[in-house]
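Chemist: With the input below, show me the fold.
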Amino acid sequence: MLAVLAAPGRDLVAAEDALADALERALTRWETDGVPAKPEAWVLTVARNRLRDLWKSSGYRLNAPLEGIDPVAEEIDAAEIPDRRLELMLVCAHPAIAAAVRTPLMLQTVLGIDSAAIAAAFAVEPAAMAQRLVRAKRRIRDTGIPFAMPAREDLAARLPAVLETVYGAYAIDRRREPGGAPQESLSAEALHLALTLTELLPDEPEVLGLAALVCLAEARRSARVDADGVFVPLDEQDPSVWDRSLLHRGEDLLARAHRCGRPGRFQYEAAIQSAHSSRAFGVPVDPHVVRKLYRALVLVAPSLGARVALAALDGEIDGPLAGLRSLDRLDAKDFQPAWVVRGHLLTAAGRLAEGGAAYRRSAGLTTDPAVVEYLVKLMQANDIRP
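Modeler: Below you'll find the predicted structure:
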């Protein structure tokens, strides 16, 4: 709805205010009058009228002639709304927007993630992130960036930020809502957007790779926590409860991407997920294959998470001391997964006191109660004081 409202005047802030006002009125009116037959049309019509009043007010700068502008048709098809999000994402990825703020802007504007959560994900102070987002929205309005699908040759330049946003939304969602039902979280939105991108760009391998990655990871969502709400690591999950339809869809998308012959970051990440998903089809996970894929991933996208996972695999294959040496070469600081891996490797090496300290440090770096409970049980299983 925001994408629909913002398109005519290209003013995201005004559209956000108008939409918020319309939703507030809906909460008041619908309680007494009942929900209208077409609630989206009701909200959009009220928001449109507020925008009209704003445009007619003195002192407001509109980047288009007022005559003939109709933000929303009276009878809007609600089914058309979701696909407009991709259009808005591509607006946020316009070259006129600073590269560092494109993904945060999409996360907030298109997917509704609050600026504090975005700031935490990007290791930026919340106030600084909020200011960057406001400046970016003003930039869209002041430069008159059109709300339209770019030409194919321009799409390639904007696509990386769009893919990063879909991936980031899914990653943020997994951290903040462990075990949450897909329809109650952003994971369903990320999956929808990833699959919609494959329809828009069916021959783009990284688009296919991202969609495969989200499908394969989402297939295991229900197994991430047990009945007691305790986190279950991937290698301990029961593959019989994984979503077979999503697994098959992810494998098909990954195969299509592979046939393009242009490997990239999201394809490698999807291939890693595929290797871990092999248990669902009766094939044991081969750590040597997974390590090879992580090494390829690190070459094209040397993220700290990938390098920590690679250190864990070094420990699994070559022994805990080898894994610790790999981990010591990283500047992990307060990166929580690194402390989990360190605790595991130290415990496997028989250095229980140091392992316990690493586990306790990792528990202090997460706000996920399911993970904390898992770490406590892990320490107890190794006779370490939590």
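
Chemist: alpha carbons only for contacts and neighbour counts from here, please
Modeler: Will do.

Chemist: Which elements pack onto the longest helix along the chain?
Modeler: When the chain is parsed with DSSP state H, its longest helix is helix 152-176. On a contact count with 3 or more CA pairs under 8 Å, 6 or more residues apart in numbering; DSSP states H and E, helix 152-176 meets helix 81-92, helix 99-109, helix 186-200, helix 205-218.

Chemist: To compare with the earlier structure, here is another sequence to fold:
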Amino acid sequence: MSNPSRAAEIAARDSYGRLLAFLSSRTHDIAMAEDALADAFAKALSHWPEHGIPQNPDAWLLTAARNKLTDNQRHQTRFPTQSEIPEGSSEHDADTTIPDERLSLLMVCAHPSIAPDIHVPLMLQTVLGMEAKTIAHLFLVSPAALAKRLVRAKTKIRDAGIPFKIPDDDSLPDRSMAIFEAIYALHAHDWLDPKDAMGEEALYLADLLCRLMPGNAEALGLAALIALSQSRANARIIDNQLIPTHEQDPSRWNNQLIQYGSRQLRRAYQLGSIGRFQIEAAIEAAHIARKDTGKTDWAALNKLYFALQKIAPSAGALVAQAAITGRLHGPKQGLDALEQVEQQVGSAFQPLWASRAEMHAQLNENEAASRCYRKALSLTTDGPTIKLLNKKLLALEANSIAK
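Modeler: Sure, this is the predicted structure:
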């Protein structure tokens, strides 16, 4: 690669988290390691154009960061003094083997003493190297407020002496699930606003987990779920209107992401430990199968939602299964199912009313359908969903007038 700026950019994306994890695990101070690494990247941008891009950029950056830490700390026992790689010397003289300790860094970010709502921003900054102002934009918060919270979290990690290591077997499942939930939350933010590319970052982190935890079925399931969902991003919203999955144009789906997600899902199943994310990924896969079969297998989806309710019941899954009941057994039975769902989740859940409206419309009960669409609209603030519901309501009213 001949472009020094591009080489530094690629190193930042591919190696930043690995280098920061390595340095942080030795200083136990994320902020100090970040400063040293930032200084190393700045040196690279001034040194590489003149002297050429090193054969091993990671080793060069690590050496420069270690030098900065040594200058700051004067801690020879922790970081022996090393001079920058001299021009013309062999980089193999430097420490070229950098252990990948990003999983430990993720575990630190998800520590129970850190507020859950700062887990994802902390992961994005430390593992991906994203700036606080960029993260603040993604989460619709003030950059200054987020920066302060990130600093407080890093200070707490340092002062509390939170260890940079994989936790023991007793606490590993809880900490791992906190990471999974944080990445899933990042993915969910992107669902109706893919232009912010949060789903891309969620998939990057999920794929990283698959490489760091290859024997964890739920890590694989999470990556499969995000990839399969992301594969439909270009078909999900057209002209700022939400398009239901079963109405989307499969030709707009991303085959590369479908192949990746399907591969990760198969690997997860082979491990024989079924969990929530695997089932949700299987639901996505069942919808995506329409690309090959030309139809949606509602019976398969019904079984999958039944399994999901056993493991991770939710209002959304309950409404989805009631809607599938309507497709399999008719709108009257679907409405009966939705009555039962309302007793469980209450009357303030928008998808419940949208599903009700569709079933009433199928029964030609246009007045009831209209009331339900209006109720759904009153519970919605999302633009693409509002446009979809309004379109359905207008079509319903036009049909009533025509009759």
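
Chemist: so what number do they get for TM-score?
Modeler: Overlay of the two chains. TM-score (TM-score structural alignment, normalised by the length of structure 1): 0.71; 357 aligned residues with a CA RMSD of 4.5 Å.

Chemist: and among the helices and strands packed on helix 152-176 of structure 1, the most buried is which?
Modeler: Comparing those by mean neighbour count (mean count of other CA atoms under 10 Å), helix 205-218 comes out on top with a mean of 28.

Chemist: count of neighbours near Leu321 of structure 1?
Modeler: Leu321 of structure 1 has 16 neighbours, counted by other CA atoms under 10 Å.

Chemist: Give the equivalent position in structure 2 for it.
Modeler: Correspondence of Leu321 of structure 1 to structure 2, assessed by TM-score structural alignment: Leu335.

Chemist: What helices and strands are in contact with the strand or helix carrying that match?
Modeler: Assigned by DSSP states H and E, Leu335 of structure 2 falls within helix 331-345. The contact analysis (3+ CA pairs under 8 Å, 6+ apart) places helix 331-345 of structure 2 against helix 315-329, helix 350-362.

Chemist: Contacts for that helix next, please.
Modeler: For helix 331-345 of structure 2, the external contacting residues (CA atoms under 8 Å, 6 or more residues apart in numbering) are 315, 318-319, 322-327, 352, 356, 359-360, 362-363.

Chemist: Find out how far the longest helix of structure 1 is from the centre of the chain, if you would.
Modeler: Here helix 152-176 of structure 1 is found 7 Å from its chain centre; the criterion is CA atoms, centre = their mean, to the nearest Å.

Chemist: tell me the angle of it relative to helix 186-200?
Modeler: Using axes from the mean of the first three to the mean of the last three CA atoms, to 10 degrees, the inter-axis angle of helix 152-176 of structure 1 relative to helix 186-200 is 160 degrees.

Chemist: So which bits of helix 152-176 of structure 1 are buried?
Modeler: By neighbour count on 16 or more other CA atoms under 10 Å, the buried set for helix 152-176 of structure 1 is 158-159, 161-174.

Chemist: same check, this time on stretch 335-354 of structure 2
Modeler: Residues of stretch 335-354 of structure 2 classed as buried: 335, 337-339, 341-342, 349-354 (neighbour count, 16+ other CA under 10 Å).

Chemist: In CSV, list those residues along with distance to Ile85 of structure 2.
Modeler: CSV is the format used below for the buried residues of stretch 335-354 of structure 2 (distance: CA to CA, whole Å):
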residue, distance to Ile85 of structure 2
Leu335, 72
Ala337, 69
Leu338, 68
Glu339, 71
Val341, 66
Glu342, 67
Phe349, 61
Gln350, 61
Pro351, 60
Leu352, 64
Trp353, 66
Ala354, 64
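
Chemist: just to revisit the earlier point, distance from the longest helix of structure 1 to structure 2 after superposition?
Modeler: Following superposition, helix 152-176 of structure 1 is found to deviate from structure 2 by 2.8 Å on average (mean CA distance after the TM-score superposition for structure 1).

Chemist: Return the most buried member of the helices and strands packed on helix 331-345 of structure 2.
Modeler: Of all these, helix 350-362 carries the top mean neighbour count, a mean of 23, counting by mean count of other CA under 10 Å.

Chemist: packing partners for the helix or strand following that helix?
Modeler: For helix 350-362 of structure 2, the following helix or strand on the C-terminal side (DSSP H and E) is helix 366-378. Counting by 3+ CA pairs under 8 Å, 6+ apart, the packing neighbours recorded for helix 366-378 of structure 2 are helix 350-362, helix 383-402.

Chemist: Which helix in structure 2 has the most residues?
Modeler: helix 4-27.

Chemist: and the angle for it with helix 102-109?
Modeler: Using the same axes, to 10 degrees: helix 4-27 of structure 2 against helix 102-109 is 60 degrees.

Chemist: Now do the following helix or strand past helix 4-27 of structure 2: distance to the chain's middle.
Modeler: Using DSSP H and E, the helix or strand that follows helix 4-27 of structure 2 towards the C-terminus is helix 30-51. Remark: helix 30-51 of structure 2 is offset 28 Å from the chain centroid, using CA atoms, centre = their mean.

Chemist: what's in contact with the helix or strand just after helix 30-51 of structure 2?
Modeler: Later in the chain than helix 30-51 of structure 2, the nearest helix or strand by DSSP H and E is helix 57-73. Identification of contacts with helix 57-73 of structure 2 by CA under 8 Å, 6+ apart yields 11, 15, 19, 32-33, 36-37, 39-41, 43-44, 54, 76, 79-85, 91, 94-98.

Chemist: what sits up against stretch 289-302 of structure 2?
Modeler: Contacts for stretch 289-302 of structure 2 (CA under 8 Å, 6+ apart): 246, 250-251, 283, 286-287, 321, 324-325, 327-328.

Chemist: I appreciate the help and will end here.
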